[in-house]
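In: how would this look folded up:
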Amino acid sequence: MPPEPTRTVRPLDALRFDACGPPPIMDVVTERLRLLGARTGTNGPRDPGDGRATLAGAGFAPVHAVTGWSAGPASGLTDEATVQAATGVMAVHGRRDGRPRGLAVDWAATTTAVLTVQGLLATLVGQARGAAPATVTTSADRAALLTVSQYLAAAGADEGEAAEVGPGGPPFTSSDGLLFELETLDPAAWAGFWRVLEAPDDAIRAGWRPFQFRYATACAPFPEALHTTTRAHPLARVKEAADRSGAEVCVLRTPAERAAEHDGAAPWSLRLLAPGTRPLPATASASRPLAGLTVLEAGRRIQAPLAAHLLGLLGADVIRVEPPGGDPLRGMPPTCSGVSARWLALNRGKKAVEIDIKSDRDRRTLRAMTAQADVFLHNWAPGKAAALGLDHPDLTAANPGLVYAYTSGWADRLHDAPMGTDFMVQARTGVGAAVRPADEPPAPSLMTLLDVLGALHGTEAVLAGLLLRLRTGHGVRADSSLLGAADTLTAPALRRAGRGADPRPPAGFRRPLRTADGWIAPADTCAAEAARHDLDGLSTTDALTRLRGRGLTATPVTTDLARLRDDPRFPGAITHDAHGAPAVPDPWSLG
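Out: Below is the predicted model:
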């Protein structure tokens, strides 16, 4: 156990780190370690090879992290573009366009960096609980596979999607040329909005299902008549329709607008609560640093469930709080052995208990369970926990050492924030512009980028809270948000905008090249030269041979996620769970 910790106010205070390696990954690692309190030692070269970080001090034995673009050295994946192409990220992001598209932000690098910091925090938590020091190994390809795990699971299911998969989706355009996102979870509000704007009834009916399931399918092929309807009305009329129906709209902002208002806050916040009295059990191991800890998760959709899933992979016992009758998403198509493949990707391995949080009796049961837990994690709507008597003052009264974690939409940081859902946060924070090159109109990705990255932030915040709990003896409130995830993902674009440069990458950036039988993606440094070659009449194999013969790096674009299991770039990486659903590997190796 580390020495006297009472002066610690951040989990990595009094620790030092050294880091080197590819800047897209290691710059994010370095920034996060600093925000958590570690001081920089001597940084090594900024090179494209493997990244390495060492963290030590304050009585902890040194912990090491090794990361890079690929877990398989022979995979040919050497940068962000090739990793996105191989892992299916380009395929999922491109569904709304009907062709694979590269994300113009460094998605794989950013998620890899957050996972690397998670691994370092987890190994320190394990050390403080009696485990041996460990080395954390991560890679961008494994991180990217994790981010598409829901879509991969659905692609390998026993049946088709609940809604059509095809080109189409928001944002909409008003008659004054403004792009906006629309959000509602209520079919009555959906219908009411469109009726105010006098859309055709058949288009309203046909549009709801693809709109409702766009979170799952990453596309929304609803009728063109809906786009035609909004183009006939100014934004003021559109907002009036939203106000009258209970729907919400949000005009797409630019990275420059977000940069101008950015408060510089960290992507999560950690607040010490009362001194704890319940010691954490010393049952950790190097590979399972959270073994023996209990996480209660009251989550919905993606953000909190995925965060808890990662805590379970690190060894925690995760108990999922579900409504009476069980989580209705368990039966959401497509299914494997009768269970939703997408639900399994987020929740496999968890225990479940049915709790009616509207019932006084069941809330008392939940408080009693929390009194014996180490972490309580939820992503309820703002104010709901307090209204139910389940906020951190209510739960820490009986368990002062609790890590109370809230993964929200906005973290109360914006006064004019719309509904805190993935696509609305993308619209409001400039993500919709940042993910597209300069020659494409802004459009939030339908791949639920912020739900996934927000989940990774939530796991990181919980691990930081556990380490702070161990170093101070206090309970901790750990807050993370989709807003924090947006700012992390777009940080390079925000910096460019802040100095007056164009925040968006140039025309054609990360745009795959068509071959006779598929697509290939050149590495970013080779893209301009590769685009000069006419590959349309060549097979993918011949096109790659031509480019590689000229010293250019490229890789085939995965367009069918169901084929990833047999992809030679990921040998043995993708398995099947007990229900037959495809399962991606753990995103880190600890040992």
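In: from now on I want contacts and neighbour counts done on CA atoms only, so please keep to that.
Out: Noted.
In: doesn't residue 297 lie inside a helix?
Out: No: note on residue 297: no helix contains this position according to DSSP: H, G, I helix; E, B strand; the rest coil, which reports strand.
In: which non-adjacent residue is nearest residue 168?
Out: Nearest residue to residue 168, sequence neighbours excluded (CA to CA, 6 or more residues apart in numbering): residue 221, at 4.2 Å.
In: contacts only, for residue 520.
Out: Contacts for residue 520 were tallied using CA atoms under 8 Å, 6 or more residues apart in numbering; they are 85, 512-514, 540, 544, 554-557.
In: what subset of the residues you listed is buried?
Out: For the contacts of residue 520, burial is judged from neighbour counts taken by 16 or more other CA atoms under 10 Å, and it is met by 85, 512-514, 540, 544, 554-557.
In: here's the other one to compare against:
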Amino acid sequence: MTTALRTVHPAAALAREHLRGLGSGIDLTVDWAGPVESPLVDEYLVQAACGIMHVHGRARGEPVPLAVDYATAVAGVLAAQGVLAAVFGGARAVRTSVAQAALLSVGQYVVSEQPPEIDGDPPPFVSADGVRFELETLRAEDWQRFWRHVGAPEPALRRGWDPFVRRFATAVCPLPAALHDTLSRQPFAAAVAAGRAGGVSVVPMANVPAGPLWALRPLPGSSARCVSPDVSAPLRGLRVVEATRRVQGPLAGHVLRMLGADVLRIEPPGGDPARGTARFAALNAGKAVVELDLATTGGRAAARELVANADVFVHNWAPGRAESWRLDATDLAAVRPGLVYAAASGWGSAMGEDPPLGTDYVVQAHSGLAAAVRPPGEPPAPSLMTITDVLGGLVCALGVLTGLTRRTGTRVDSSLLSATGAISGRRRDFRRPLRTADGYVAIPRAATGPALGGTTASCRESTEAVVGHCVAFYHIGEHSPSAAESTDDVLARLAEAGVPAVAVTTDLGILATDPRFAAAHHRPPWEFS
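Out: Here you go, the predicted structure:
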């Protein structure tokens, strides 16, 4: 079966790949801007206008584009989700856009805490023998043990913990120089030994293959789930139970809720430790909550009762925990035949039975994504924007939707590592936006205008050279835009010449208040009909 594509678009092509063998004649439309009122004509402009350049570049203090088509990759997964949701809910057509995908990917930062204003450089670290590597721990005591083992100065290790643990929310990680210096004087083997002694994961830069986005395995039972009476909410009437933390798992549940499902979160006694933060609210608003101690027999029994009345169960527990709690897929399928059981992890099975911590930055490092997101010639370094967490949550939800369309019991396994397979290779025409007197301006990779008779002017040089070339070509004036001109003036001159340029968003608050984004803000990224 095939999916009818109304428009030839790179995100639609990605969706078609994700849906290979799963489509059913749904009319899919994908464009760049969607409801965003801005001249967005390619990935570069979407990253500029929708905040991706800003978040990715926070650690450097200026907007920097990701050197991969990340927003397009996210849109491809969203488009595939929309098609499967339409199949399940009886809709005939679905529409989404790359701009809406970008806004979803930065949504957790729009309302998150502000980055700390202190000096320092983020990871990765470089050993004395030239190995670039990442560290990960979620416990302050492990952090202290590691750094004491390698002989780091006490004030530096104490000062470094706060920006390190907050980097997921702030997208910056200014560590004291003494920490980098300490590891730069030691061989990589010494860092590995310190990691073992301190309980810290030490992960070198590598290029581990991603594999399939998800793996599906049959579970007992079938389901006669009813088609939603509301085409705009194709999962209405479905019940989802999630036991998740951080970003990947909660985002999967968030997607299913936006599609109309009722989502119930299982949280520990006292609630999720992140509850009350703006970032938590961005991923969990609208979900019901029950507090259960799953480490107890009574808590696990209560969880089974909840799942007995659910259609979907989602977790992102550490490896082995589901089995030890007897809440694995076969356990829960016994109490709810036809269940779609989704397990989201960091590494899947790629790192063996005792994997390192599977969080965003170490997965970027070891998967090769840390190299891909940087321009050619730069050493690999993960983006401090949580790009695999977002893709991991979206891929998990896509796997759930695949299981739902089967209408039989299904186990869905996905991971942050598998989600990196949704991103295509590095772009070769990387460039930074043009600096103006009061901000930055981005122009598309290829600008087309009436002054060129509809032909395309290739823009592959540095930003200044690109804009200078295009300005001269379009006869805007005798001088190229520069840091002496305001953003508005540069945009006006380019618009007069027919070049669809945009101002780079450097304040995420604009995304919530600017009228251009109003139709896309606080709404699902799909339209069904």
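In: what's the match for the residue nearest to residue 168 of structure 1 in structure 2?
Out: Taking TM-score structural alignment, residue 221 of structure 1 has residue 174 as its aligned residue in structure 2.
In: separation between its match and residue 132 of structure 2?
Out: Taking CA to CA, to the nearest Å as the measure, residue 174 of structure 2 and residue 132 of structure 2 are separated by 17 Å.
In: got it, and residue 275 of structure 2?
Out: Distance check for residue 275 of structure 2 against residue 132 of structure 2: by CA to CA, it reads 35 Å.
In: of those two, which one has the most company?
Out: Looking at residue 275 of structure 2 and residue 132 with other CA atoms under 10 Å, you find the greater number of neighbours at residue 132, namely 21 against 13.
In: excluding chain neighbours, what is closest to the one in structure 1 that sits across from the more buried one in the alignment?
Out: Per TM-score structural alignment, the equivalent position to residue 132 of structure 2 in structure 1 is residue 179. Residue nearest to residue 179 of structure 1 in three dimensions, not counting chain neighbours: residue 173, with 4.5 Å by CA to CA, 6+ apart.
In: burial of that neighbour, as a residue count?
Out: Neighbourhood size, residue 173 of structure 1 [other CA under 10 Å]: 22.
In: tell me how far it lies from residue 251 of structure 1.
Out: For residue 173 of structure 1, the distance to residue 251 of structure 1 (CA to CA) stands at 9 Å.
In: OK, contacts around the aligned residue in structure 2 for residue 322 of structure 1?
Out: Using TM-score structural alignment as the criterion, the counterpart of residue 322 of structure 1 in structure 2 is residue 267. The neighbourhood of residue 267 of structure 2, defined by CA under 8 Å, 6+ apart, consists of 243-244, 289-293.
In: secondary structure and neighbour count for those - can I get that in TSV?
Out: Converted to TSV, the contacts of residue 267 of structure 2 look like this (DSSP: H, G, I helix; E, B strand; the rest coil; neighbours: other CA atoms under 10 Å):
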residue	secondary structure	neighbour count
243	strand	20
244	coil	22
289	strand	16
290	strand	13
291	strand	15
292	coil	21
293	coil	16
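In: nearest to residue 354 of structure 2, of the residues you listed?
Out: Each of the contacts of residue 267 of structure 2 was checked against residue 354 of structure 2 using CA to CA; the closest is residue 244, at 20.7 Å.
In: got the contact list for the residue mapped onto that closest one from structure 1?
Out: Residue mapping for residue 244 of structure 2 onto structure 1 gives residue 299, with TM-score structural alignment as the criterion. If you count contacts by CA under 8 Å, 6+ apart, residue 299 of structure 1 has them with 305, 320-321, 377-380.
In: tell me the counterpart of residue 244 of structure 1 in structure 2.
Out: Under the alignment by TM-score structural alignment, residue 244 of structure 1 pairs with residue 197 in structure 2.
In: could you confirm its match falls within a helix?
Out: Yes: following the definition three-state DSSP, residue 197 of structure 2 is counted among the residues of a helix.
In: please name the nearest non-neighbouring residue to it.
Out: residue 146 is the one closest to residue 197 of structure 2 (CA to CA, 6+ apart), at 7.0 Å.
In: which helix or which strand is home to that neighbour?
Out: In this structure, residue 146 of structure 2 sits in helix 140-149 according to DSSP states H and E.
In: mean distance, the helix or strand that that helix is followed by to its aligned residues in structure 1?
Out: Helices and strands here follow DSSP H and E; after helix 140-149 of structure 2, the next one along the chain is helix 154-170. Once the two models are superposed, helix 154-170 of structure 2 sits on average 0.4 Å from its counterpart in structure 1 (mean CA distance after the TM-score superposition for structure 1).
In: now helix 154-170 of structure 2 against helix 140-149, angle please.
Out: For the pair helix 154-170 of structure 2 and helix 140-149, the angle between their directions (axes from the mean of the first three to the mean of the last three CA atoms, to 10 degrees) equals 140 degrees.
In: counterpart of residue 216 of structure 2 over in structure 1?
Out: Under the alignment (TM-score structural alignment), residue 216 of structure 2 maps onto residue 270 of structure 1.
In: mean per-residue distance, the one helix or strand its match maps to versus structure 2.
Out: Secondary structure from DSSP H and E places residue 270 of structure 1 in strand 268-275. By mean CA distance after the TM-score superposition for structure 1, the fitted strand 268-275 of structure 1 averages 1.3 Å away from its aligned residues in structure 2.
In: what does that strand rub up against?
Out: Counting by CA under 8 Å, 6+ apart, the neighbours of strand 268-275 of structure 1 from elsewhere in the structure are 9-10, 396, 400-401, 457, 461, 464-465, 473-481, 484.
In: go on, stretch 415-431 of structure 1?
Out: Residues external to stretch 415-431 of structure 1 that are found in contact with it (CA under 8 Å, 6+ apart): 180-183, 248-258, 408-410, 432, 443-446, 448-451, 482-483, 486-487, 489-490.
In: start and end of stretch 407-416 of structure 1, how far apart?
Out: OK, stretch 407-416 of structure 1 end separation, CA to CA: 19 Å.
In: got it, and stretch 304-313 of structure 2?
Out: With CA to CA as the measure, stretch 304-313 of structure 2 spans 10 Å from end to end.
In: and the aligned partner of residue 30 of structure 1 in structure 2, how many residues sit next to it?
Out: Residue 30 of structure 1 maps onto residue 16 in structure 2 when the alignment is built from TM-score structural alignment. Around residue 16 of structure 2 sit 23 other residues, with neighbours defined as other CA under 10 Å.
In: show me what contacts residue 16 of structure 2?
Out: With contacts defined as CA under 8 Å, 6+ apart, residue 16 of structure 2 is in contact with 3, 80.
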